[in-house]
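J.: Curious how this folds, go ahead:
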Amino acid sequence: MLGRVANTIYWMNRYLERAENYARFMDVNFNLSLELSPNEEQQWKPLVVITGDWPLYESLHEKAEKNKVINFMAFESENPNSICNCIINARENARAIRPEITKEVWEQINALYYLVKKASEKKRLNDSEVRHFFSDIKNGCQLLYGIYDATISRNEGWNFAKLGQLIERADKTSRVLDVKYHLLLGSAKQVGSSLDLIQWTALLKSVSAYDMYRKKYGKLSSTSIAEFLILDTDFPRSILNCLIRAEQSIVRLCGSSFGYCNNAQRQLGALKAQLEFTDINDIIAKGLHEYLDDIQGKLNDISTAIYEAFFSIEPHVN
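T.: Below is the predicted model:
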């Protein structure tokens, strides 16, 4: 497969996963804001911080207000990571590799495109329309994942698609957990309070982990939630599970599971092994924020290594 085509497939799936994650975060936060005191900055600023786009937001707006954050993360044309721009980019990538995907996949990506286009054309959505929009994005992306699974051959393109989706998913799970730990908890006195439990519940729901977490652990606790979202091997949105499945795809692309054939495979395997052989108490003792920050940095390094190993065109040297 041409590196250009592989890169397009990889990023098409990263953009789709990013759009769905943003819809998840905002939908849960929107519902949470209806139950808590109206401190807009405390409730909405963390969502922008999750994306790493806070400097851009500050350049456009003075305060983190509900409607401004929703518009920034969903429709802002100047925000390259907004849901609207992610879906537009995913569609452009899909158009570029149209022969590599099925008619059903193309039609569903088009449906998502017209969904965001219609919503963005409205100057302002009311609360009911906002909730429907987030729900439609989540459902539309999940439908697309199902269509992709059911209609695409398990070839090189499939593995590049899964690699992009899983790297993006691992990154977003680490970010939402990191933001809760640092920004949503006002003080040590709130640990174990009803507000703290509401926030942890919202965090689990934002990654669709609430039901599976309660089934495994029962009682809510910050340590168990961190363990579930970082180290669980069975839950599909945990960081470790994403890395396990991403490694399976890169092994198929490299053709060997013994050792490594490039730096991307080496770095991905090393990060997966790091999580496999660690304990949540060791992570907490070292500092959860520092550990998650390290994971995010390594995921960025892996993404760069994937580009260099599979997508870049090196100049010919005589």
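
J.: When you work out contacts or count neighbours from here on, use the C-alpha atoms and nothing else.
T.: Noted.

J.: quick one, helices of the stretch 101-250 of the chain?
T.: 103-121, 127-151, 156-179, 194-206, 210-217, 222-231, 239-254 (DSSP state H, counting those that start in this stretch).

J.: Identify whichever of those helices lies nearest to Phe277.
T.: Shortest separation from Phe277 across the helices of the stretch 101-250 of the chain is recorded for helix 222-231, at 9.5 Å, computed as C-alpha to C-alpha.

J.: If you count neighbours, what's buried in stretch 155-164?
T.: Buried residues in stretch 155-164, counted by 16 or more other C-alpha atoms under 10 Å: 157-164.

J.: Among those, which one sits closest to Ala23?
T.: Closest to Ala23, out of all of the buried residues of stretch 155-164 and judged by C-alpha to C-alpha, is Gly164, at 18.4 Å.

J.: doesn't Ser82 make contact with Ala19?
T.: Yes - if you go by C-alpha atoms under 8 Å, Ala19 and Ser82 touch, sitting 7.3 Å apart.

J.: Longest helix in the chain, by number of residues?
T.: helix 3-33 (DSSP state H).

J.: Next secondary structure after it?
T.: Helices and strands here follow DSSP states H and E; after helix 3-33, the next one along the chain is helix 40-51.

J.: between that following helix and helix 156-179, how big is the angle?
T.: 140 degrees (axes from the mean of the first three to the mean of the last three C-alpha atoms, to 10 degrees).

J.: To compare against the first, here's the next sequence to fold:
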Amino acid sequence: MLSRVADSLYWMSRYMERTDGILRTLKINYASSQDDIQEFSWKPVLQIFTFLNEEEANALAHDSRGVLEYMVVGKDNPNSVLNIVTQARENGRSVQDHITKEMWQCLNDFYHAVRDERLAEQLQKDDPITLLDNLLRFGLLYCGTTDVTMARGEGNSFINIGKYLERAIQSADILDVKFSDVYYDVNREADTTYWKYFLMSISGYELYLKTYRGGFEAKNVVEQVVLNDKFPRSLVYSINRVHRYFERIKSERNASDFNQIDFMIGKFKSKVQFSTSNSIVQEGLHNFLNESKTGLYDIGTALGKSYFGYS
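T.: Okay, here's the model as predicted:
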């Protein structure tokens, strides 16, 4: 497979996964803002998903509708849903021969939905939850369509590597920002609704209730989001899937590059798998998450140099 094609498939998938994460976070945080109108702040969301400086983030922090418009259809925001879906579609368009017609249709439909000129006005006047749900369905349709129509070859492997690498970075980033609010102290008391909404934003609320019976505890939240291999958005689940799909692109032509990156993924995977919630707390949660994000970015950089022709 040409490096240009692999690059486009990889980034198409990363952009679509990022879009899903942003929309889920916006939906749950908007619901949370309606429960706590006085004290709710959008600053953590802006810190995770935008490049705004402190002053710009503070100006938007208490304007729910303004944040939604900026994050969904903001043309000046490079990480808005509009711009990310546009990037995903451009990558998909450049490799139409390597994806299915159904996948292209999903990308195209999503693109036209977020470019609808009425969307900005609807975000200001209508129910945002309904609008965000509708946009989420486009992403879910894309994921399902990719899974049932894409041939299980190199292209599918690069798509899944991008998807799960992006998901791992998001989970580490969101967990890092959420725990910064309680100063990374897992024993610090936090409102039950705080952890509830956080878990809902990453679709982990129901699994948490089934796994832990003693209410919401910060240490259990860390354990689920980092170490639970049954949780599809956990760090360990995501890196296991990155490793699985990376092993499928091994060939004699790229043995040295493959071995180097395989070692990096294996090293990161072992660090996470052989951690416990207690060892993570002892090491320092912020330090652990920072090192995790650095490791994931390093894997992405190595993929770029070895497989996509980046200098």
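
J.: on that earlier part again, now do the buried residues in the longest helix of structure 1.
T.: Those would be 5-30, 32-33, for helix 3-33 of structure 1 by 16+ other C-alpha under 10 Å.

J.: which helices and strands does it pack with?
T.: Where contact means 3 or more C-alpha pairs under 8 Å, 6 or more residues apart in numbering; DSSP states H and E, helix 3-33 of structure 1 is packed against helix 40-51, helix 66-74, helix 83-96, helix 127-151, helix 156-179, helix 194-206.

J.: Now that helix on structure 2. Mean distance?
T.: When structure 2 is superposed, helix 3-33 of structure 1 averages 0.4 Å from its matched positions, counting by mean C-alpha distance after the TM-score superposition for structure 1.

J.: of all the helices of the stretch 101-250 of structure 1, which lies closest to Lys68 of structure 1?
T.: So among those, helix 127-151 is nearest, using C-alpha to C-alpha, at 12.7 Å.

J.: List the contacts of the closest one.
T.: 16-17, 19-20, 23-24, 26-27, 30, 102, 104-105, 108-109, 112, 119 (C-alpha atoms under 8 Å, 6 or more residues apart in numbering).

J.: and with 7 Å instead?
T.: With C-alpha atoms under 7 Å, 6 or more residues apart in numbering as the test, helix 127-151 of structure 1 has contacts from 16, 20, 23-24, 27, 102, 104-105, 108, 112.

J.: Widest-spaced pair of those?
T.: Most distant of the contacts of helix 127-151 of structure 1, by C-alpha to C-alpha, are Asp27 and Thr102, 30.2 Å apart.

J.: Matching Asn300 of structure 1 against structure 2, which residue comes up?
T.: Alignment note: Asn300 of structure 1 maps to Tyr297 in structure 2; criterion TM-score structural alignment.

J.: Any buried residues in the strand or helix carrying that match, and which?
T.: Using DSSP H and E, Tyr297 of structure 2 falls within helix 285-307. For helix 285-307 of structure 2, burial by neighbour count (16+ other C-alpha under 10 Å) applies to 285-286, 288-289, 292-293, 295-296, 299-300, 302-304, 306-307.

J.: just those residues now: which is nearest Pro44 of structure 2?
T.: Among those, and counting by C-alpha to C-alpha, the member closest to Pro44 of structure 2 is His286, at 15.3 Å.

J.: The closest one is in contact with Asp176, isn't it?
T.: Yes - between His286 of structure 2 and Asp176 there is a contact under C-alpha atoms under 7 Å: 6.3 Å.

J.: shared neighbours, these two?
T.: With C-alpha under 7 Å, 6+ apart as the test, His286 of structure 2 and Asp176 reach no residue in common.

J.: if we can go back for a sec, closest to Met71 of structure 2 among the buried residues of helix 285-307 of structure 2?
T.: Closest to Met71 of structure 2, out of all of the buried residues of helix 285-307 of structure 2 and judged by C-alpha to C-alpha, is Lys293, at 22.8 Å.
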